[in-house]
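Novice: requesting a structural model of the entry that follows:
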Amino acid sequence: MKIVDEFFGCDVFGPAAMQRYLPHAIYKQMIDVMEHGKELPKEIADTVANAMKDWAMDKGATHYTHWFQPMTGITAEKHDAFINPTGPNSVISDFRGKELIKGEPDASSFPSGGLRATFEARGYTAWDPTSFAFVKEKTLYIPTLFCSYDGSSLDKKTPLLRSIDALDKAAVRLLNLMGYHTKKITITVGPEQEYFLIDENLFKQRLDLMVTGRTLFGAPPVKGQELDDHYFGNIDERVKAYMEEVDQELWKLGVFAKTEHKEVAPCQFELAPVFSSVNSANDQNQITMDVLKRVARHHGFVCLLHEKPFEGVNGSGKHNNWSFSTDSHENLLEPGDDPKDNIRFLTILAAIIKGVDEYQDLLRLSVASAGNDHRLGANEAPPAIISIYLGDELTAILEAIEQGKEYVENTNRKLELGVSALPPISKDSTDRNRTSPFAFTGNKFEFRMLGSALNISCPNTILNTIVAEELTQFADELENYAPEQRTEHVISMIQKTLKEHKRILFSGNGYSEEWRQEAKKRGLQELKTTADALPHYTAPKNLAMFEKHKVYSANELHARENILLENYYQVVLIEARTMAYMLRKLILPAVFEYEAKLATIIQTKKASGINSPLEEKILFNINEPLEFVSNHLETLENLIEKVPASEKEKAQYAADELLPLMEAIRTLTDSIEQNIPKDFWPLPDYNDLLFKSVQ
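Specialist: Predicted coordinates:
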């Protein structure tokens, strides 16, 4: 068996490969670009491109692709061969700097939200030299940005890079005003990826799973997650083999895959990486989702990344663990041994509290999708209300600061286990609150609202930008004071911030109805659906902030809002069409067939003078909801044909008209399923999907 150290990152054009294939001087320039953000000298592009090609071809690659992240929510790629004709029957392998730096895919077929007309097809991909190229399936993948002819962003990666610059600039400025000599900050993220594994043969028998990623019908299984016996349970042999191959593939691609385990629901699992820089983490999470899906087929599985594939059991999320540190590797969210005396930590913390409160709508919309709406607030994920959890000690410290009192520690830092052979162990200063959407977990914030299929660039772009805004405001205020007065004023700024924004702090049960009522009293927003959340993109305060920090232009924000609203409507519409098709073509014919059989049995018994109360009861239990299903189905088909005018109207129509009716149809159909024998029901049921898949 190969040792991981010996092959980790072997398919990545990273520092080791660069050092081997590039002249030393150019290698040093590339390292400066990647590690220090210096601009890539154009004159070295041909040399870098040729070295990258030679390395990739030595790995067996025949093609290259500019790999980008358009507004579709998935990655995109167009493959070109490393060949140029030299005659009527000959070629040479060739790859130039201009081909590395810029590509030109047809932009007309990607969503633009009105940034360009359909007939204006020109779009550009631009190499991101801060993210490593890699080889996968005989193709060199070059991470790139994607923009329109006028330079407007058409992707998710460009705003993320802009937000990194914005937070770096704001944090460095404030820290230096406070007397900390800082040249650069690095934002790190660790996204914990949840997913389901379903048997491929069963998957292919469920049109709803194949088309929409979730089951549109399904009566509850005989056993769900009631016994809490799946979480951290023993990993089945077939799944273990799958996980081992996933690890091997990810390690070769330089992904720091670290932790894997069973999750709460049957057939649900999690893969968590070691933290890395946010741009790298974003690319690596896209790679991870691709590898999870691709390798699943090798083992007879299908990997489901939908946020809520099964009704009645937990859905899948992607916890986004976010922090940032200085160029001397000091974590700015590390409280230290004495948090009350750590003025730098408390200043950063106050800025985050202020930002989350003022821009709670942006954080909510950053995780908004049709799939995630089914998960949020369902007693398995945080509610659609933004709040911050800090833990008992930090909360007490902040309360003392706000009130101008001395904090007296009363936290027992030792955990007595009650076993004589074991010594007391140290206890963290903060517990974990799994019901909180934005929880401090010791040296980072865990943003827990993300859905499993989400590209993490959007929530991190927004988080970076709102913190940059608050740090900028603090710096603007601090500049008005002499250096010797700044520490005292920082404390007063922290006190003022806590008094004005403490409503966002909550340590209780975020799943409870009491919290929803309390949040309403505090003036916190509850944006329940994607249709409610997305229009906040272009609220005046949000437009102003993004333009101020040059993360989005007004046109780019309006475009994103339109794209995502249209996507939400189309996703729900496709689900509605799929539901109607499955009812007409699969479910209703099966029900009619069984009803006919029951009726024949009843008539036969009646002719023989035998009563049939059981058969009649079953027939009644089927036919009563069936009449409602028939009526609702006709209504649904009529609603599908209506097309509202604007993107906002479409999204609201999907949320208010289509989804409630679909939920009613599902409830009725699921009750019918419970009265139909298994050999008559045309779909694999939840017992099949959740308990036969991993055997």
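Novice: all contacts plus neighbour counts: C-alpha atoms, from now on.
Specialist: Fine.
Novice: residue contacts, Val274?
Specialist: Gly190, Phe256, Ala257, Lys258 (Cα atoms under 8 Å, 6 or more residues apart in numbering).
Novice: so how many other residues sit close to the last one?
Specialist: Burial measure for Lys258: 12 neighbouring residues, criterion other Cα atoms under 10 Å.
Novice: in TSV: the contacts of Val274, plus distance to Phe546 and secondary structure.
Specialist: Output for these, formatted as TSV (distance: Cα to Cα, whole Å; DSSP: H, G, I helix; E, B strand; the rest coil):
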residue	distance to Phe546	secondary structure
Gly190	25	strand
Phe256	32	coil
Ala257	33	strand
Lys258	35	strand
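Novice: give me the buried subset of those.
Specialist: Neighbour counting with 16 or more other Cα atoms under 10 Å marks Gly190, Phe256, Ala257 as buried within the contacts of Val274.
Novice: of those, which is the nearest to Gln403?
Specialist: Gly190 (35.3 Å; Cα to Cα).
Novice: was I right about the closest one contacting Asn320?
Specialist: Yes. Applying Cα atoms under 8 Å as the test, Gly190 and Asn320 come out as touching, 6.0 Å apart.
Novice: find residues that contact each of the two.
Specialist: With Cα under 8 Å, 6+ apart, Gly190 and Asn320 have no common neighbours.
Novice: spatially central, which residue of the chain would that be?
Specialist: Leu454 (3.0 Å; Cα atoms, centre = their mean).
Novice: check contacts around it.
Specialist: Gly73, Lys318, Val367.
Novice: so the first one touches Ile456, yeah?
Specialist: No. Counting by Cα under 8 Å, Ile456 is not a contact partner of Gly73; they are 9.9 Å apart.
Novice: let's see this one next to it:
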Amino acid sequence: MARQRFDALRLVEERKPVNITPPSSKVSDYFGENTFGPSIMKEQLSSDIFNRLQNAIHRGERIDENVADAVATSLKAWAISKGVTHYTHWFQPLTGSTAEKHDAFFELSSDGLAIERFKGSALVRQEPDASSFPSGGLRQTFEARGYTAWDPTSPAFIIESGSGKTLCIPTIFVSYTGESLDNKAPLLKALEQVDKAATSVCQIFDRSIEKVQASLGCEQEFFLIDRALADARPDILLTGRTLFGRTPPKGQQLDDHYFGSIPSRVTRFLQELEIESYKLGIPIKTRHNEVAPSQFEVAPIFEEVNVANDHNVLLMDLMKKVASRHNFRVLFHEKPFQGMNGSGKHNNWSLITDKGRNLLQPSTKAKENLIFITFFINILKAVYDNADLLRASIASASNDFRLGANEAPPAIISAFIGTQLYDILTELEHNGDIKVKKGDNIYMKLGISKIPPILLDNTDRNRTSPFAFTGNKFEFRAVGSNSNNARAMTVLNTAVANQLDLFKKEVDKLIEQDEKKEVAIIDILRSYIPSVKKIIFEGNGYGDEWVKEAKRRGLSNLMDTPRALSVLKKPATSRLFKRMKIMTQAEVDARHEIRLQNYIMKMQIESRVMADLALNHIAPTAIRYQTMLIENVRGLKDIGLEDQTEETMITIQKVAKHLNQVKKLANDMTQERKRINNIENVEEKAIAYCDDVKEKYFEELRWHVDKLETMIDDEMWPLPKYRELLFLR
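Specialist: Sure thing, here's the model as predicted:
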């Protein structure tokens, strides 16, 4: 094993940056060239078909057979002209990754000749075998049938792999009986509901607004590790993180990596990643070093949420392929290195009208600020009412290692809004009753005109807040780097849509009672502020004082995934999803079971890998080193230098102490895992894996192994060390 480590180190020293040549010096020359987007559709389709397709995309109108056939014909011709030989329905099952089944663009005619054919029916729907995808009890294993259905709101794209090209058609994935088996279908429903609810509220102020679109900008953090070094670490290969590893003397404490000069090999990787992304219409705008050594971030321009999510999932897959060509391995695990910053996927979310107005953009105009404050307070109310559900949406075995650590938001869901906006809420809360006569300046009476101009950067940023207002958007920072955004975005948009619906009904009721519209709005908003303030926290979310204060406020602090997911069993959760037509009770229950099973399997794998490394790699190395020291002591005694053996004997004893603990803990953990595997109830089993395996053994076993790493001869240590993984270029 030590030989593999040093062979890997020699390979790293020989690495040379891969030369990258962009297709053009101007991104605009090739941006979206592998995407069947609006501009290409307009060229390929008749004006009638194009307009009908756009109506389906933007207004939700049904796509009939003629439109589907016309689109399929044009799509096939465009794809074949670019060298495509196969097509696939690209979907996002509940495994957490993407899935695809490739079919060739040909059929056999009656006389046995091969012809290129792609019908509208093949575009709209396919029937992949669904038996091996998780369903959470929605169907039996022998019930294999599932359907993928075309999502026209997300453009088809071409993936290049080696010398082959495949046309990918974004789709939803449902069971034979119609239940959603993916992350996309609930997201599309949530986006439709937030559009309807937000548009309805907007029309209180402006009747011309006909549509509101949720937008998302997703910052993606990740680590890049040399592939040879990663391959020499079974824990990285099998779990995505280092289960053992001593923090090096120099880590990130000098903050010299953050926004520093990007290493040349990494620069080439990022250049190729951007080129391939631009071809697929993924608008990457930013790249930079992150806080931890070998940690980086890329961020795109904002897009509609569904497209942004598809692009992020596609980007992660693309990053793995490009990284391989540059002899890197990309790590998306939220906490791959202990003692170093973890990685998030910061979801920057806002609402945009069809008139181009950002509803979360403050203004200097009183009327526009009332619209802003209306949406601002309603969103905060939605977060307060659904805090536990939002926490569940970002829960995972890997994100548990990050949340609450020294660089990530805590597991307590709170919001940061800044002192200026907090003062505005306080003013509205205590403004008292307002009586308005005809002809009065309504905004002056409301005190709205006294609100100072709210600047775009009206507040400093708070890195410790899970849900922070950052000037003209909310940043959901607690989402993990390895997750699918669709889960968090489904919950957030559903919660906001539900709250806007309730708000509109309350306002309409007061207006029916002859209350002036603006006064009704303020009265309702004022009633929300006391509860909204419970989740607002402007201080250090990492501090112990916040944990105590959150408990006093009645906020949940769900530190692990099994307990965080328990909210999915609550009747209020089912009522919310049912009322908003997002998921049925069966679909919610299925997701609860699937995610618990996923947690169990992740903890089971990590425990098994940890025991294997401890017993089959670390322990034998420690024994060899111990034997070497014993031989040294024996040799010293043989030549009469017994008085020189004291320090070595102490080292032998320390090695023996840690070695014995490593073997004992690994064996005890294995026995505990066997016991837990006999538990039939999935929730009880997940909690047992959390409490009786992860919490009881992981850290203690790691501590003893890491102690051995500091004691054993460097030439003998089998695993690449942190200083090698993180600092070698």
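Novice: any idea what the TM-score comes out to?
Specialist: The TM-score (TM-score structural alignment, normalised by the length of structure 1) is 0.96; 681 aligned residues with a Cα RMSD of 1.7 Å.
Novice: and of the contacts of Leu454 of structure 1, the nearest to Ser429 of structure 1?
Specialist: Of the contacts of Leu454 of structure 1, the one sitting nearest to Ser429 of structure 1 (Cα to Cα) turns out to be Lys318, at 24.5 Å.
Novice: you'd agree that closest one is up against Pro191?
Specialist: Yes. Applying Cα under 8 Å, one finds Lys318 of structure 1 in contact with Pro191, separated by 5.9 Å.
Novice: so where in structure 2 does stretch 57-64 of structure 1 end up aligned?
Specialist: Counting by TM-score structural alignment, stretch 57-64 of structure 1 falls onto residues 80-87 of structure 2.
Novice: repeat that for stretch 544-556 of structure 1.
Specialist: Counting by TM-score structural alignment, stretch 544-556 of structure 1 sits on residues 575-587 of structure 2.
Novice: measure that stretch end to end?
Specialist: 13 Å (Cα to Cα, to the nearest Å).
Novice: ok, which stretches of the stretch 201-350 of structure 2 are helices?
Specialist: 227-231, 234-239, 264-279, 305-325 (DSSP state H, counting those that start in this stretch).
Novice: the first one: average distance to aligned residues in structure 1?
Specialist: Averaged over the aligned pairs, helix 227-231 of structure 2 sits 0.6 Å from structure 1 after superposition, using mean Cα distance after the TM-score superposition for structure 1.
Novice: contacts for that helix, please.
Specialist: Contacts to helix 227-231 of structure 2, defined as Cα under 8 Å, 6+ apart, come from residues 5, 8-9, 11-12, 236-237, 324, 327-329, 720, 724-725.
Novice: now with 10 Å?
Specialist: If you take Cα atoms under 10 Å, 6 or more residues apart in numbering as the criterion, helix 227-231 of structure 2 is touched by 4-12, 224-225, 236-238, 240-242, 323-324, 326-331, 719-721, 724-725, 728.
Novice: show the buried residues in those residues.
Specialist: Here, 16+ other Cα under 10 Å leaves 4-6, 8-9, 12, 224-225, 236, 240-242, 323, 326-331, 719-721, 724-725 buried among the contacts of helix 227-231 of structure 2.
Novice: which residues sit in contact with Leu216 of structure 1?
Specialist: 206-209, 309-311, 575-576, 578-579, 582, 662-663, 665-666, 669-670 are the contacts of Leu216 of structure 1 under Cα under 10 Å, 6+ apart.
Novice: so which of the helices of the stretch 201-350 of structure 2 is nearest Ile412 of structure 2?
Specialist: helix 305-325 (24.8 Å).
Novice: so which bits of the closest one are buried?
Specialist: By 16+ other Cα under 10 Å, the buried positions in helix 305-325 of structure 2 come out as 305-316, 318-323.
Novice: please enumerate the helices of the stretch 351-500 of structure 2.
Specialist: Going by DSSP H, counting those that start in this stretch, the stretch 351-500 of structure 2 shows helices at 366-385, 387-393, 419-429, 442-446, 485-512.
Novice: most tightly packed of these?
Specialist: Of all the helices of the stretch 351-500 of structure 2, helix 387-393 carries the top mean neighbour count, a mean of 24, counting by mean count of other Cα atoms under 10 Å.
Novice: which part of structure 1 lines up with that one?
Specialist: Going by TM-score structural alignment: helix 387-393 of structure 2 matches residues 360-366.
Novice: ditto for stretch 410-421 of structure 2
Specialist: Residue span in structure 1 matched to stretch 410-421 of structure 2, by TM-score structural alignment: 383-394.
Novice: mind listing what's buried in that stretch?
Specialist: Pro383, Ala384, Ile385, Ile386, Ser387, Ile388, Tyr389, Leu390, Gly391, Glu393, Leu394.
Novice: equivalent analysis for stretch 600-615 of structure 2, please.
Specialist: Neighbour counts using 16+ other Cα under 10 Å place 600, 602-604, 606-615 of stretch 600-615 of structure 2 among the buried residues.
Novice: show me what the helix or strand harbouring Lys654 of structure 2 is packed up against.
Specialist: Assigned by DSSP states H and E, Lys654 of structure 2 belongs to helix 646-676. In this structure, helix 646-676 of structure 2 packs against helix 585-613, helix 619-638, helix 682-688, helix 699-711, with contacts taken as 3 or more Cα pairs under 10 Å, 6 or more residues apart in numbering; DSSP states H and E.
Novice: the shortest one against structure 1, how far on average?
Specialist: Per the superposition on structure 1, helix 682-688 of structure 2 and its aligned residues are separated by 1.0 Å on average (mean Cα distance after the TM-score superposition for structure 1).
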